[in-house]
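1. next comes the sequence, and after it the predicted model I'd like to discuss.
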Amino acid sequence: MNALQGIEGRVEWAERPNPTCAQGQIRIQVAAAGLNRADLLQVAGLYPPPPGASDIIGLECSGVVIEVGAGSTWQVGDRVCALLAGGGMAEEVVVDERHALPVPAGLSLAEAAALPEVYATAWLNLFMLGALQPGEKVLLHAGASGVGSAGIQLCKAFGSPCWVSVGSADRLAYCEALGAEGGALRGESLESLRDFAPFDVILDPVGANYAKLDLEILGRDGRWVVIGLMGGRKAELDLALLLGKRIQLIGSTLRSRDADFKARLIAELGQRVWPLLESGKLSPQLERTFPVHDAQSAFDALASNQVQGKVVVVIDESLS
């Protein structure tokens, strides 16, 4: 089969061995794969896959089941999307059958490819780890990103007002259209976020640059969930605030979680989130698709920080 690989900072469509399908797994003929910042980091040599995971790029995909392991609940021909530790940007991928979900009714395979990673990340960090309750206030940094777009919609659907930090007025308008109450522009001053504080949960993919402010604008018993380090890895903090406000600082990654944990997470998505996608209360925010022969342009688009929502690479147009 052919697959997308990172070679010297660029992506290349090259031949790779077909993975084998064992009991408890399904083989998917890939239609499309969502692109995430982790993929950019992997291509740059900064985020290797966890032990045992495929080194092929791609943490989520959609497609059609073409082989099932013994005793599988899936059937050949089922349209699915899946959360992966790697391997999504290939003609075929083999995945733990528990990590797949049906394509929500009414959505295309390209749209479905934009769902698993961002909705799993948002649900895990806001609701499972952040223990978000209805009525609690949320701050989402990088609110116009794929995870941010999913997070805004989830907050609105489950009754928690949210605010964002973003890079431009257009992005703020985009977030408000999804349901955000308001926010601040990164290029001006994030100090205006104090006007909306205190927050109960902050979801932060930035890290060091925002750490001091995050600590100050969290309320008592607040949960501060750090999921990325786009703004650096080292910060000086006033730990007296952490103690005095009983703040929980939670570091979180999804890719390296074990298979059973991911299975529980996917099961929760299937029960709590997928019905909202099927009803139209939530939606994939698919901004652009790129054919796999132009995959480098997809990576460049995401790296430009001008994307609102998701970028998807189409692997097999005949399945869309």
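-> Structure received.
2. contacts and neighbour counts: CA atoms only from here.
-> Fine.
3. check the offset of the lengthiest helix in the chain from the chain's centre.
-> Criterion DSSP state H: the longest helix present in the chain is helix 146-157. Distance, stretch centre to chain centre, for helix 146-157: 11 Å (CA atoms, centre = their mean, to the nearest Å).
4. residue 307 reaches residue 300, doesn't it?
-> No: applying CA atoms under 8 Å as the test, residue 307 and residue 300 come out as separate, 10.4 Å apart.
5. looking at the two, which one has more neighbours?
-> residue 307 (17 against 12; other CA atoms under 10 Å).
6. ranges for the helices of the stretch 151-300 of the chain?
-> 169-178, 208-217, 239-244, 259-268, 274-279, 295-303 (DSSP state H, counting those that start in this stretch).
7. let me have these in a markdown table, extended by distance to residue 67.
-> Shown next, in a markdown table, are those (distance: least, CA to CA, whole Å):
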| stretch | distance to residue 67 |
| --- | --- |
| helix 169-178 | 38 |
| helix 208-217 | 45 |
| helix 239-244 | 51 |
| helix 259-268 | 20 |
| helix 274-279 | 24 |
| helix 295-303 | 27 |
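8. between these, which one is nearest to residue 36?
-> helix 295-303 (7.9 Å; CA to CA).
9. presented hereafter is structure B, for comparison with structure A:
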Amino acid sequence: MRVIAVEGAGEAARLVMAEGAKPRPGAGQVLIRVAAASVNRPDVQQRRGLYPPPPDASPILGLDVAGTVVEAAGDVAWPRAGDRVCALVNGGGYADYCVAPAGQCLPVPAGLDLIQAASLPETFFTAWNALMVLGRLEVGEGLLIQGGASGVGLAAIQIADRLRGARIVATASSAEKRALCLSVGANHAIDYRDPGWEAQVRDLLPGGCDVIVDAQAGPTTGRQLDLLAEGGRLVLLASHAGRTGEVDTRSIVRRRLSLAGSTLRPRTAAFKAELATALRTHVWPLIEAGRVTTHVCATFPLDRAGEAHARMEANQQIGKIVLIVDPQQLD
């Protein structure tokens, strides 16, 4: 089968088309003929050598796919061969075929095509885990979402608005991105490059933020902890701004704050299956009703995966970038 391979290392690493062995599903797994695979920031980090895959994961890039099941293990009740699904995977998405744990598969929502479906799993699994599991977001709470126009940010805004009626402040770097955040449910959108962005958050959420979701961390961690209300929760999706940051531990203790990391990839298939069940129960009906949407800003054919990565590294995307692997399935 065709796969995208990483040639070279570090900043100079590039993506090239190569041939690889077609995988076979093991117990509890299915084999998907991939129609489309989304591009996520962890893919970029893995290509650069900064995010190695878990030992049991495919070394091929790609964390979520959509397509048609062509083979299922005997112990799998659903999905079965012929079913159209989208799935969260541990790797292997940038290829013609990909193995997925059955519990991490979800049906393609009615009304969505396979390109749109491919944009859903990584962002919605991540957003649900950050908001509902780690953030413990309650009805009407104040929420700050850093990078609201990312795929995860847009998913988190909609989950928080539709299911919790949260008071949502989103940050984004351009007027276009901020307008999109507002259009999907954020109450306010501000520019995180503005030196006064923290004062703006305090004005908009005067009682403090009950939950903050952020992917930058590093030196901004302490400042974000300062924005939390008593009992507030800061959930870090990644640490793009740096490995370390200075925090006031006494403030964490005194104000009963929580600081959590949310990396999903090493978690068990059973845990991710629980997230899939929650999404299928609470979010998929909203997608099918048109109340929750996905925003695909660009598509690239599989052999131009390098261009897709370059666009993400330039921070030019608004929403999701998707690779088209098998155009015939899109007809």
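-> Right, received. Where do you want to start? Every value quoted in this text rests on a predicted model; they were computed, and no experiment measured them.
10. rewinding a little: corresponding residues in structure 2 for the longest helix of structure 1?
-> Taken onto structure 2 by TM-score structural alignment, helix 146-157 of structure 1 occupies residues 151-162 there.
11. once aligned to structure 1, how far is the matching stretch on average?
-> Superposed on structure 1, stretch 151-162 of structure 2 shows a mean distance of 0.7 Å to its aligned residues (mean CA distance after the TM-score superposition for structure 1).
12. residues near residue 213 of structure 1, how many?
-> Around residue 213 of structure 1 there are 15 residues (other CA under 10 Å).
13. residue in structure 2 paired with it?
-> Aligned partner of residue 213 of structure 1 by TM-score structural alignment: residue 223.
14. list the buried ones in the longest helix of structure 1?
-> Buried positions in helix 146-157 of structure 1, judged by neighbour count with 16 or more other CA atoms under 10 Å: 146-157.
15. what does that helix contact?
-> Residues outside helix 146-157 of structure 1 that contact it (CA atoms under 8 Å, 6 or more residues apart in numbering): 36, 118-119, 121-123, 126, 138, 140-143, 161-162, 175, 178-180, 281-282, 284-285, 308-310.
16. quick check: PyMOL command selecting the buried ones in those.
-> In PyMOL, the members of the contacts of helix 146-157 of structure 1 classed as buried (16+ other CA under 10 Å) are selected with the following command:
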select buried, resi 36+118+119+121+122+123+126+138+140+141+142+143+161+162+175+178+179+180+282+284+285+308+309+310
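17. mind telling me what residue 53 of structure 2 corresponds to in structure 1?
-> Under TM-score structural alignment, residue 53 of structure 2 pairs with residue 49 in structure 1.
18. mind checking how far that match is from residue 256 of structure 1?
-> Distance, residue 49 of structure 1 to residue 256 of structure 1, using CA to CA, to the nearest Å: 8 Å.
19. okay, and the common contacts of these two?
-> Jointly contacting residue 49 of structure 1 and residue 256 under the rule CA under 8 Å, 6+ apart are residue 85.
20. these two: who's more crowded?
-> residue 49 (19 against 13).
21. contacts only, for that one.
-> 42, 55, 85-86.
22. based on its surroundings, how many neighbours for residue 27 of structure 2?
-> Residue 27 of structure 2 has 12 neighbours, counted by other CA under 10 Å.
23. touching, it and residue 73? I think so.
-> Yes: counting by CA under 8 Å, residue 27 of structure 2 does reach residue 73; the two are 5.7 Å apart.
24. which position in structure 2 aligns with residue 250 of structure 1?
-> Under TM-score structural alignment, residue 250 of structure 1 pairs with residue 260 in structure 2.
25. I'd like to know how far the closest residue to that match other than its chain neighbours sits from residue 274 of structure 2.
-> Spatially, and ignoring its direct neighbours in sequence, residue 260 of structure 2 is nearest to residue 235 (4.9 Å; CA to CA, 6 or more residues apart in numbering). For residue 235 of structure 2, the distance to residue 274 of structure 2 (CA to CA) stands at 19 Å.
26. likewise for residue 177 of structure 2?
-> Taking CA to CA, one finds residue 177 of structure 2 at 32 Å from residue 274 of structure 2.
27. compare neighbour counts for the two and give me the winner.
-> Taking other CA under 10 Å, residue 177 of structure 2 and residue 274 do not tie; residue 177 has more neighbours (23 against 14).
28. report the contact partners of that one.
-> Contacts of residue 177 of structure 2 by CA under 8 Å, 6+ apart are 148-149, 318.
29. just curious, which of these is nearest to residue 116 of structure 2?
-> residue 318 (14.2 Å).
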